[in-house]
Each structure stands twice: as structure tokens, then as C-alpha cells.
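Peer 1: A predicted structure for the sequence below; I have some questions about it.
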Amino acid sequence: MEIQEEKQVIEKGEFEVLADASYIDDRTQVLNHCDTFSITSRSGDILPLGKEVQGVYHQDTRFINELRLLLNDQYPVLLSSNIKEANDVLSVDLTNPLIALPDETKLPQGSIHLHRSQLVRNGRFHEKIEIENYLDHQIPLTISLQFDGDFKDIFEVRGLERERRGIYLGYEQLNDRTLKISYRGLDEVVRQCKVVFNRSFSTNESAGRVAFDLQLEPKKLQHIEYSLTFSQEGGSQDEVDYWQSRHANASDLDRGKDYLPIIETSNEQFTHWLNRSKADLVSLMADTPTGKYPYAGVPWYNTAFGRDGIITALETLWVAPKLSRDVLLFLAANQATTLDESIDAEPGKILHETRGGEMVALNEVPFKQYYGTIDATPLFVMLAGAYYERTGDMDTIKRIWPNVQKALDWIYQYGDLDGDGYVEYQHKSKNGLTNQGWKDSHDSVSHANGQLAEPAIALCEVQGYVYSAKLYGAKLAELFNETAKANQWRKSAEKLKIQFNKDFWDEALSCYVLALDGQKKPCRVKSSNAGQVLYTGIADCEKAERLSKTLLESDMYSGWGVRTLSQHEARYNPMSYHNGSVWPHDVALIADGMGQYGYPHNALKLMTGLFDASLFINLQRLPELFCGMDRREGEGPTAYPVACSPQAWSVAAVYLLLRSILQINIDNSKREVSFYKPILPEYLERVVIKNLDLGNQMVNLELTRHGKDNMIGVNWNYEGNEWVLKIIK
């Protein structure tokens, strides 16, 4: 994805997540809502130990890095820890250890039950603690909570060292229910966390520690609630309690779910994968002035990324066209209008990412509004064309048509650096990204001998995006009677396809090369990038057939998915971020490309691999990536230590994987719902899609697998004769 492995020094322009930032071993729990997320232990505590990633973060700042709950100065015993199915609440059950009481008696272990319920809402963290005594007599018990905040910028947490930091202003007790923790940054902004309880704390034993001396009657429930509210100078938030935020979150989730239909299958585990993915995607959909936008992923990318948002929208377009509309409007509103090398901006270019936080404000990192991506601009045009084809929404297309034209102008004026017909990148920002494709780590583009490619670099999949963008641009231009532009872009696309299949195809590899370097020398390595070429339709049919086979050979296919790099390559490392790992969104794009070229059984193999992987992964939540080791019998995939989870384009992958085997195409101009060579596996004999949006009405589709020949029957409840259903076998 973006800016990932931040172990390189800033002078080299690299922003990679240190492996030391791993939180895999801690078995953490993650909650997220818009600009706020929490990473806690399974007990609900936040511990500044080990990799020191746990905390509550808001707008790219970790406000809280310590939260401990103690019973008479001892840690409770964990019974269970679960994220609720709606992905909105962490539910933790605890009990007491053996505790010595003041009267010198002992409180037996398992006498007291504590239930912690935690949730986040944009700018707030809430907790409700319920305590119940199961003995037959009264018990005195002191519950204490320890808070601390380090106010670290997320880039610091990720591993970037800073020579100086701001001033920690410490604690202030405002009254017997309220604490405040503050920090003044080098940007002169005061960031603060206010802690408000629903009851008075009996003591403030030390800075940041509050205690409640309780008398627990038998079988009588008591509870403590508190809220953490995050703000910075110039802004404030009203006090809101646990239940107000919980109800508001539920309302947000309901509205988010309206974007997606209900999909049920004959396989409960597959249905659960769909439901979990839906809940995760909805939790990442932040409100913006232009509608919902899927934030890239927690923890490192909990913000708007152009490429990620577009690919997430493309993955879900057939089921959630409203999300595509919102993504288009947001990116159009944030399109670059000026030439600014400090942020790699050029007129017409689409956003790479936007950030908040102290380090961005001080220009220690260039990502406040950063445009260092080579593929988001053609992808934006692709999405616009595909969205219109799916919905016929002319109002939205009219609104963004100037942005589409500017994006296509960028391809010709700025994207093609040397006028050879290919779109290349070479970063200009001092501290920007060196590599600007989706594999943007510093070592992701190399030659067969392992030598890193020198810029300007033309990636294979980017040429496919450009090809598709030009074709879609031509179709949209015809809507506005701009025939000359339509003809120009269409002819340019046809020329690019011929040129690409000549220059990028490698007979010996039976694969498209990864890239052409600055000297136009091919990077002769087998990579998953070549598979994404299929998704865009730029591949010649004969080459597509050979490539589909190449990608499923043992050096590329791990048993879970397609590796980012072949095992035969010099830079292959299954534990590398981009040189041998498996990325679910990448696999889904490849699978759909295979389906488009008429190889649904190859697509099915990829879908099955990721479905099998999901069964081994906590919550059936596919992470950003996992390691590329060969599949081992009876074991799940090997986790990548700093992978985001949930990650938008990973949890959305299931929708594109399902499309890859059904090849459902909804064409509003033809009023046609068609299936191209659809298949269903034995483990998925029936799929029901409820409330699929066709614009004029919501319909239900039922697909059923029949017999050994895998014949697919399709029924729907469409009322009228305006739309037609078509199956191409």
C-alpha cells in the first residue's frame, strides 16, 4: 500500500514502518471510528510495554499511551475478550485474583465479576465497567484506573526519530470527577485529553491515577463509566457519555450498511466472512463533506488515501455504487490545481494521502496533502467511467467531468515524462516517496540481478490503468459531445495496447515484466503487478492465457494467494513487505482479471485460497497482507508483523473475489444484468444477494449451483421489463 515500512532514515525519503512497531505478539484488540482508533490489550488495558504501539489515537496523534485497571493494586484475571459482531464494542470479562483484604481475610479468586465495555467515537473513547460480587456477604474493594498520555505523532510511533519534542504539561484535576492531561507541541498547538467520570473518585493517589472505594453488596451490580475526550487548541467537544456515543455509533453503522446489500450463502463460514468484511468496511467509512470515504486501515493508515479509496470502491462497485460516488466526489474536491514539488503535486493529479498531527504541521513529513502517487490519477478516471456504466448517474458525472478532463490532461502533460507513450514516475519532493506505485517501499522495483531500478520508472500495471482510463475517458467524452477528445483518447489507448504488449511482454518468463527503468531497460522479474494487467484489459488474449497459468505456478502461488514476487527472484523474501508477501486486494484484482478473460476456474482457485486463509485468521478479518511462505497442512498463513487490520481494500476483497467467479456486470445504459461464464464451487452451492441497487428499484438475486457440470441458475425478483437478465456460458 502506501508509505509502509518506515525503517529508512528521513534523509533518504523513505517512510517505512519499523518491524519493532509490531503488535502481532500482543494479541491486541482494535476499535476504530473515523479519525479515532484504539489498540488495547485483550484485557482492555493500554500498556507502554514491548513495541509500545498500544494507545488511543486521534487525528494522527496518540493521546493516551497508558490505561490500567487494578483491583486492590492487582491486575484482574482475563476470562474472555471479544469484538462484537457489529465491530463497535470491545467486550471483556474479568475476575479477581486471590486478594488479601484489610481485615486480613482473603478474597477467593473468581468471586468478583468485572465486565468492561469499550468503544470509540470520533474524538472520544468511552468505557463502562460493571462490577458484581458473587459472595454472600459485603466485600470492600478498591478499583483504580491509571491514565497517561505521551501525545506522540503517529510517525514517531511508527519509528521516525525526532530531535526535539514539545512540552508535556502534565495533569490537572478540575474537580472530583474530571482530570485533564495536556501537551504543547512544537507547532504551538496544545493537545489535551479530558477524562470525565460518572461518579466521584475517592482519591487521586498519584498523577493520572484515580481510585473508587466500593462496598460490594452480594449480587448487586455497580458500575463506573468514563469518557476520554480529545481536542486541540482552537477546538472543543461537548461532553457525551457512553450510551450517547454507543447509540450514535449504531446509527452510523446502520447508515453505512445501507451502502451495501445483504449477501447470504449456503456456507455459514463464507457468509460470516462477508458479514465481517461488511462490518469492517463500514467501520472504516468516515464522514466527509462529500459523503463517506473509506479510510485505508488501522493503525498506520487511518486516513484518506487516494489509491486505496479508489480500489476499495472498484472492488465494491457492483454492490455499493454509492460508495464509489462519494469517493469520486472527495477526490475531485482534493485534486491538485498547482505545481508544487514539495508535495509532488501537479495540476490534475489525484491525492495520495492527507494527514494531521504535529509532524505534518511542522513539515517534518510532507503528507498533509501529498500527491506522490503515479496510479491514483488514471484509477480515478477508471472509477468515474465504471461508475457511470454501473449507475447512469449523469448528475455526478457532470459534476466531476472537469476533474476527469484534468486527470487525463495530467496523463499527457505530466505523467508521460519523456513522451514515449508510457506513464512514469520520479519523485521531486525532498522527503517524498521514492517508489510511487502501490508497491511503494524503497526496494520494490528491481532487475533480475536484484539491482534496484533507477527512475523514471514505468510500472506494468500503471500502463494498464492508463489504457483503461483513456477508454473510459473516451466514453464519457461522448456523453458531452466532445467527439474530438473521444477519438483522441480512444486511438491513444489502442496505440498504447499494441506498444505495451510489444515492450513489456517477456517470452522466457511467460509474463509481463515488472517495469521499464529510466533507460527503458525491462525489469525482468515475475511479480503480481503483471497479474493486475489482466484487470484492466490491456493484455492480448493469448498472453492473458499464458499469464494466468504463470501466476498459478508454485513459485508465484503460495497456496493462499499470489505472491508479490516469484520465489525465483533475487529479492524474494516471504517476510518482505512487497517482495514475496501476499496481499488480498492484489489477489482479488488478479482473480477478477482472470474472470474477465474467461478463466473463472483460475479465479476460483484464488478465491478459495483466501477463503481458506480467513478461516485461520482472528475474526475472519483479512489483514493488509501476510507472509508468502508455502501453505502448510493444518496451519494458517504466517502473519506479517505490522500489517493493518482492518484494512479497507483487504476487507473489500471478498466482494471482488465473488464477482471474479460470477463475472456479474450491471450496465445501466443497456439496462442489463449479465453473467459471463459464472461458476460456483462445491462449498458454495447457493448465493442470495438482497437489495441490490439497480437505480429504479432494489432487487434480490439468487444463484444456485446445479449438478456435476456446475450449471448456474439465476433467479431475481425484478418487477417490470426495463431491465433484462443475461447469462453467457
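Peer 2: Nice, I can see it. Numbering: from 1, shown residues only.
Peer 1: alpha carbons only for contacts and neighbour counts from here, please
Peer 2: Noted.
Peer 1: can you give me the helices in the stretch 301-450 of the chain?
Peer 2: Ranges of helices in the stretch 301-450 of the chain, per DSSP state H, counting those that start in this stretch, are 306-316, 321-333, 358-361, 376-391, 394-410.
Peer 1: check it against this one:
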Amino acid sequence: MTEGNTIRILDGSTFVVSEDTGDIEATPSEPTGMFSLDTRFLSRWVLTVNGERLNALSYDDLQYYEARFFLVPGMATHYIDAKLSIIRERMVGGSFREQVTILNHDEKPVDLQVRMDAGSDFADLFQVKDEIVNKKGELYAEAEADRLRLGYRRGNFRRETVISCSRTATYDRNGFSFSVHLEPNEQWSTDIDVQTFALGPGGRDLRMGVRAHGTERLALQHDLQEWIAAAPKVNSECEHLARTYRRSLVDLAALRFSPLSLGGTTLPAAGLPWFMTMFGRDSILTCLQVLPFAPGLSKTTLRILASLQGTRFDDFRDEDPGRILHEMRYGETAAFEEQPHSPYYGSVDATPLFVVLLDEYERWSGDESLVRELEQECRAALKWIDDYADLVGNGYIWYERRNTDTGLENQCWKDSWDSISYRDGTLLPFPRATCEVQGYAYDAKMRAARMAREFWGDPAYADRLEREAAQLKERFNRDWWVDDGQFYALALDPDGRRADVLSSNIGHLLWSGIVDHDRAERIAEHLVGPRLFSGWGVRTLAEGEVRYNPIGYHNGTIWPFDNSFIAWGLRRYGFAEEAAVIANGILDAARYFDGRLPEAFGGYQRELTKFPVEYPTACSPQAWSTGAPMLLLRTMLGIEPHEGHLSVEPRLPIGMGRIEVLDIPGRWGKVDAFARGRLDLHNLAD
């Protein structure tokens, strides 16, 4: 996985970010190195031959879990005269392994000193993100006869990196070296094994029993082949669509994460490099996106999140009974409660979305047993909505962090500090209630009513939930409507004053179903209108708003995940052509990112830039951007579960051509869907 001259490979909870030579020279502010469980286990990994640094001829990120680097000594001007070539082959799985091969192209023998400088600062990922690596414990390095042991200890918290080689090496505290003699046309190689250990009390490795996807290349290849074989096949006359789908499927495989306490089960991690861990909101929304293509992720995600559901009141972690976690971390700062992510519950939307996912999963899979298994967790989540999330007492979900030192200020998906404002640009006071979360609550109650009536044997509870949902919908359509703009407000402040800006959040209201039908057409017009729609996608904040910035994180950029749910919502309300406009823009943008949609990209008008402008710090790959093409496929083909069957009602853009989605799994077994584009998008986009 390549970002500029940065090479990224990952598998599960382990990832490596290096230069295009394969070298790692980390600084406190750069997410380069080998990371696992929120700790940097290698911060220096530099290969030299006879004291000389190497230069890259080319590199290849072969699969998400391996890369190969072709190198020569010296600078680029020496390429034509290079008498040596060096190949570094790297793989991550249960460990980090590298094979170094040196070939002598000279007509005479050579003697070489081959050295790998190795070191680790054992930085917590939060410290790297904050550009402050301030270790309070003890770093150590121990050179043994057959290995180099790098370590860090602080009380019972210990992390170690152990490096060994298949060839005899000389180890010292700063690395290891080889004396190599090569005859003409001879080659030499060594395998280097880097093992990482997360040690708890008594020296026990906390990761014992956690399933890696395989520690050998063949096992990793087999795992990926099985993953792809199990997914539906997408064939399309539009070649970039098929390529984007394949890239998304592989990236989703790479982002599977196994939590420490629940060995063997996986859920989607949020994204590389900062968020290779479980996130309630991100994991749930990704599962919703990929249900027709990887339904098994939903079951494990629901079980994992249910097992960690809040049970008490904890201001440090923003925990309440019934609340679904926001984020889980395993690094030093979490272990010593220097930040609250152990786990942290500061998400206002993960809890209703948990209920939404369970119902949607059952509609697809027919897995009644899971709905019954998680009944109490669902009831606890709904109780949280009513009893603990209504901070103002007016029937809406609000948020305000109780941990004012390290907790999140904004606990909705637009979680940057400046994302929630009035029309004049000033920020709202706390507590805040954002519009899309009220839609999620409405949807959760409607879906829970179905589950209560059909699976929990509690029709009275179902009736109550439906009454509450209807009251919420009526109240919402009264309190949140901005008459002079003909859209729903982004948020309310505690006095009921509206954040009267036009934002992408109104699209989420469509997929939740809370929008009154007589207002839906106006919302659809806004979503494909010139203020929100750039030609590539829907902006997070409309052009013309005071805080609009085409490269503002949540104030004007385009988020592929956001657009995929907006398109899905448009289809729900019958606006198939508008949904196709958005799908067409996002999938066109994917071509410029080699099929891998980033977390966000610039909101510039398409006619101005001619190509989507990258957002500089966007995660890539990122789970819900990886899932966006899959939800857009579902939306364009109109694939929906209906009374135990799969219905298909395609509406594709012109130029998309014929699409086949084969072997879509569900309660119906496996079925195929076919479509051909017929729409004229030109007039709509104008």
C-alpha cells in the first residue's frame, strides 16, 4: 500500500510504514515504523552495505501484507555502474519478517559488511499523533549471542522487540551485522525475524490466543484467497468499477482486527495509520455498508461491542449503562489512564447504530438466534437513549463530555472541534444535539419494535417503541426545520436555537427515515444542488457558509462514506436518479486514487480542479471509505431484503454499462443481480 514514497503493509493489528527503500527512521511526529497494539515496536531499521546507504530502483507492495524493494548502493547517478543489487522482501503477519538478498554482478569477488541499524522508542501511537514522545519508564537493549532484545518497562507494562536472523550475525545494542564474501555472480541472503511481545503481570504475553491471519506467506495468501472467494463477484463493463470493488474487498481484509480479550474474532478497524483498532461507530457503519458482500463481519462486530457495552457511570471514560464504546486502545497511555481509551465511550451515535445494525443484519441473514442472544444489550441501548442521553430533557440525544481533559468535545461523526456552528460561524455551546443522531434514534426504535414483536415475544414493548418513534419524528420535523433555507438544522443548542447551516448531515436523515415525505424532495434538491454537490460528491458543509473550506476536515471536504449513506437514503425516499448522481461522482473520483477512496478529499468544484484534490492527512485505507463502493453498488442496483427474499431494482448512471453482482449471500441462499445504466445524468448534475 503506497502513499507517495511511503510504503505501508499491514495485517490485523500490525502495520509497517517505511520509506521506499524499506528503511525506517522515525521521528516523534511521523507515523513511520512498525506498530502493533498502539505501540511503535521499531523506530529505526536502516540497511547499509559497506557503510553506504541504499537507493531504490523500484518497489512493489505485492499484497497488503508484503512488499519488495529493489535497491543499489549509492546515489541515482551510480545506477548504471552498480555492481551489487539488493532485494528486501518484507511480510507482516503474526510477526514481521524480512529477507535480504544481495547479488554480486561484478567479475571479481567482493567482501561486504552488511549492517542493519535497529532500535525502538516504543512510542505510544497517541504520543506520535501529538508529536510528543515522553517516556516515563525504562528503555533497554540487550545484545545476546543469537538475538537482539529491545524493550521498555514501566511497572507491569512491558513491551519487547526480539530480532533474530537465519545467518550468523554479530549483535550489538544498536543493531546487527554480517561479514559476507561473494564470488562473481553469487548471491547471499538471510531471513530476519522480528517478534513483538506485549507483556503483562508475570511476563505473560497478552496476545496469547489471539488468532493472527497466519505467520507465513502461504497462510496469508490462503486467507486472502478464501476471503475473496467467499465474497460476491462483481463484473462490469465499467472497468474501474470492478477494480475499485476488488481493491475495497482486499483493503477490508487487511483492516480486520482481533481485539486482545476476544481472540479469534475480527471486526473492521477504523483505518491506517492512526486508527488500527476497534471503533464503535466506524465498525458499525462499515458493517452496514458491506452487508451484501461480507455479512460475517456484522455478527462478530455486534458480539464484540455487546461484550464491552457500558455497565456503570464513569466520568473519566464517559461511560453509562447501555452505552456502546467509541474506541479501544492498548498502548501505554491507556494502560496508565493518561487518556481514557480503555475503552472510551465518548460517542453519541454508536449506541443507536448498534440496534440498527442488529436488525439490518437479521433482515439479510435470517440469524434469529443472534437477535435473541443480544436482546438485553439492545434493551440496554434503548434505555440509554431515553434515560442517559437526553441531557436536556426534551426527548433528543445530546452530548457533552464529562472528561474535560482528554475526552472528545464533539461526539458525533464530525468530531473535529469546529464542525458544529451557527450560520454566523460561531460555535454552539454544550450540550449539543446533532440532527443525524436523532434520525438514528428514530430508526433504532422502529427496528427494535420489529425485533420485539417478531423475536422477543413482547408486543407491548414494540407498540411503545413505535409510539415513541412517531412522537420523535413529529417533534423533530417541527423543531429542526429551517424555514428560510428549507432544510434541517445541523444541530440544536441547549436553548433550542438551531445551527442553521446547510450540511451533508441531512442526507443521513433520509436513510434513517425520520424525514417527512413532503419535505424529502427539497432535501434531495439540496444534496445534488450546487452548494453541497461539487461534481465529485456532497460536501460536509455547503459552499457559502461562513466556516466553509474545501479542505476543512468537516467543513467542506467530501467524505466517501458520508456520500454512500446519503445515496442510500435518497433511494429509500425514491430519488434514484439523485442517488445515481452521487454514486457516479464518488466512483469517478475513485479512479484518481487507484481504486482506494481516502477518508476525505477536497470539496473543490469539479470544473475547477478536473480531478479530486487529496486531503493531506486522510487515513488510507480507511474502513468506511473502503465500504463506500459496496454500499453504492447496493444503492445503484436497488438490492434490498424484502420478506425473506432479495429484491433488485437497478437505476444506474449512463456510461456505467452492464453490472453483474453474482452470489449475493443471505437468508435466500445466494442470488445474482444484473443491471444496465440508462440515466441521463448531465441535466441533473447541472
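Peer 2: Yes, it's here. None of these values were measured; they are calculated from a predicted model.
Peer 1: ok, back up a step: what's the most buried one of the helices of the stretch 301-450 of structure 1?
Peer 2: Comparing the helices of the stretch 301-450 of structure 1 by mean neighbour count (mean count of other Cα atoms under 10 Å), helix 306-316 ranks first with a mean of 27.
Peer 1: start and end residues in structure 2 for that helix, please.
Peer 2: Aligned by TM-score structural alignment, helix 306-316 of structure 1 falls on residues 280-290 of structure 2.
Peer 1: the matching stretch against structure 1, how far on average?
Peer 2: Superposed on structure 1, stretch 280-290 of structure 2 shows a mean distance to its aligned partners of 0.4 Å (mean Cα distance after the TM-score superposition for structure 1).
Peer 1: and residue 630 of structure 1, what pairs with it in structure 2?
Peer 2: Per TM-score structural alignment, residue 630 of structure 1 is aligned with residue 605.
Peer 1: give me the number of residues near that match?
Peer 2: Neighbours of residue 605 of structure 2 under the rule other Cα atoms under 10 Å: 20.
Peer 1: also the one 3 residues further on?
Peer 2: Counted by other Cα under 10 Å, the residues lying close to residue 608 of structure 2 total 9.
Peer 1: how about the secondary structure of it?
Peer 2: Three-state assignment for residue 608 of structure 2 (DSSP: H, G, I helix; E, B strand; the rest coil): helix.
Peer 1: distance of it relative to residue 548 of structure 2?
Peer 2: Going from residue 608 of structure 2 to residue 548 of structure 2 by Cα to Cα, to the nearest Å gives 17 Å.
Peer 1: for the nearest residue to residue 145 of structure 2 once chain neighbours are set aside, give its distance to residue 141 of structure 2.
Peer 2: Closest residue to residue 145 of structure 2 apart from its sequence neighbours, by Cα to Cα, 6 or more residues apart in numbering: residue 171 at 7.0 Å. Residue 171 of structure 2 is 11 Å from residue 141 of structure 2, where distance means Cα to Cα.
Peer 1: how about residue 667 of structure 2?
Peer 2: 56 Å.
Peer 1: residue 190 of structure 1 matches what in structure 2?
Peer 2: Under TM-score structural alignment, residue 190 of structure 1 pairs with residue 158 in structure 2.
Peer 1: these two touch, right, the residue nearest to residue 145 of structure 2 and residue 143?
Peer 2: Yes - under the criterion of Cα atoms under 8 Å, residue 171 of structure 2 makes contact with residue 143 at 5.5 Å.
Peer 1: quick one, which of those two is more surrounded?
Peer 2: Neighbours of residue 171 of structure 2 and residue 143, each counted by other Cα under 10 Å, are more numerous for residue 171; the result is 22 against 17.
Peer 1: that one belongs to a strand?
Peer 2: Yes - counting by three-state DSSP, one finds residue 171 of structure 2 located in a strand.
Peer 1: quick revisit: so which residues make contact with the match of helix 306-316 of structure 1?
Peer 2: 267-270, 294-295, 297-298, 301-302, 305, 324-327, 347, 349-350, 353-354, 357, 360, 413, 623-624, 627-628, 630-631 (Cα atoms under 8 Å, 6 or more residues apart in numbering).
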